[in-house]
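**Q** below: sequence and its predicted model.
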Amino acid sequence: MGWKLFAFFAVLLACYGIADAGTFSSVQIVDLAIEVLSASGLVLMAFKIDFLPGTFWRGGAGAYFAYYAIGFAEKAFITHDGPASVIIENALTYAVFHTAVGYGLWLNGSAEQHAAAREITG
């Protein structure tokens, strides 16, 4: 139930991004594409729907982690606006959310391995 709620939240955020897409720069369009793909992967994982091979989702999780690690570093270490406590709080919130999304994508790519292991042991 928790992953379903989290996937729903990710879809809401992606929908907000789609609705606001007309005002985005090219970098923000890349962010939107990544968010829509990751929200789709979370929904597929939460509802146990097989779509695309597991290596796609595991590779996507790795790319997602790498892409947003740069964003985390920028928010945590490069941004100089506002008090340090606000910058750190925003960076940690950003990191926790994106870590959870990446982990969900990794689980989506690993679902077939877990199902095969359950068949062998169960």
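**A** Everything's here; your move.

**Q** C-alpha only now, for contacts and for neighbours.
**A** Will do.

**Q** quickly find the element holding the spatially most central residue of the chain.
**A** Nearest residue to the geometric centre of the chain (Cα atoms, centre = their mean): residue 101, 3.2 Å. Secondary structure assigned from DSSP states H and E places residue 101 in helix 84-121.

**Q** okay, how far is it across stretch 18-31, tip to tip?
**A** 11 Å (Cα to Cα, to the nearest Å).

**Q** before we move on, back to that, residue contacts, the residue nearest to the centre of the chain?
**A** Contacts for residue 101 (Cα atoms under 8 Å, 6 or more residues apart in numbering) come out as 38, 42.

**Q** try residue 73
**A** So residue 73 contacts residue 91 (Cα under 8 Å, 6+ apart).

**Q** next one for the comparison:
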Amino acid sequence: MGWKLFAVFAVLLASYGIGDVGTFNAVQTVDFVIEVLAASGLVLMAFEIDFLPGTFWRGFAGAYFAYYSGWFAEKAFLTEGGPASLVIENALTYAVFHIAVGYGLWMNGSIHEQHGAARQTSG
């Protein structure tokens, strides 16, 4: 139930930007596309819908994590202005959300894979 609620929350956050799509610059457009794809992956995982190979979702999870790690580093360590504690607090909150999304995407890539039965050895 928790992943389903989190997936719906991610869809709501991704949907929030739909009204502003025409005013986005290139970076904002990339962010929006990544967020929509991530929200879709979470919904697929939470509702156990098998779509696209697991390697795609695991690869996307890695790319997602790398993309937002760079964002986190920029916001937490390179941003000037405002109290440092507020900047770091916002960056950490955002990072925790994106780590959870990345983990959900990785699970989506791993959940539908078929694994053979463990080989039994007799001794």
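**A** Received the coordinates, thanks. Just so it is clear, the structure is predicted and the values come from calculations on it, not from any experiment.

**Q** quick TM-score on the pair, please.
**A** The TM-score (TM-score structural alignment, normalised by the length of the first structure) is 0.92; 118 aligned residues with a Cα RMSD of 1.2 Å.

**Q** could you pull out the helices for the second structure?
**A** In order along the chain, the second structure carries the following helices (DSSP state H): 2-16, 26-46, 54-73, 84-111.

**Q** what number of residues lie near residue 91 of the second structure?
**A** Using other Cα atoms under 10 Å, residue 91 of the second structure has 19 neighbouring residues.

**Q** for residue 75 of the second structure, see how far away it is.
**A** Residue 91 of the second structure is 6 Å from residue 75 of the second structure, by Cα to Cα.

**Q** with residue 49 of the second structure instead?
**A** 35 Å.

**Q** do residue 2 of the second structure as well
**A** Counting by Cα to Cα - residue 2 of the second structure and residue 75 of the second structure are separated by 28 Å.

**Q** looking at these two, which is more packed in?
**A** Taking neighbours as other Cα under 10 Å, residue 2 of the second structure and residue 75 compare with residue 75 leading, 17 against 7.

**Q** so what's residue 43 of the second structure closest to, chain neighbours aside?
**A** Counting by Cα to Cα, 6 or more residues apart in numbering, residue 43 of the second structure lies nearest to residue 7, which is 5.2 Å off, once chain neighbours are set aside.

**Q** and what of residue 36 of the first structure?
**A** residue 14 is the one closest to residue 36 of the first structure (Cα to Cα, 6+ apart), at 5.4 Å.

**Q** that neighbour against residue 32, yeah?
**A** Yes: the pair residue 14 of the first structure and residue 32 qualifies as a contact (Cα atoms under 8 Å) at a distance of 7.0 Å.

**Q** counting neighbours, what do you get for the counterpart of residue 12 of the first structure in the second structure?
**A** In the second structure, residue 12 of the first structure lines up with residue 12, judged by TM-score structural alignment. Counted with other Cα under 10 Å, residues neighbouring residue 12 of the second structure total 13.

**Q** same question for residue 1 of the second structure.
**A** Neighbours of residue 1 of the second structure using other Cα under 10 Å come to 8.

**Q** and it, how far is that from residue 29 of the second structure?
**A** Where residue 29 of the second structure is concerned, residue 1 of the second structure sits at a distance of 31 Å (Cα to Cα).

**Q** having no further points to raise, I will conclude here.
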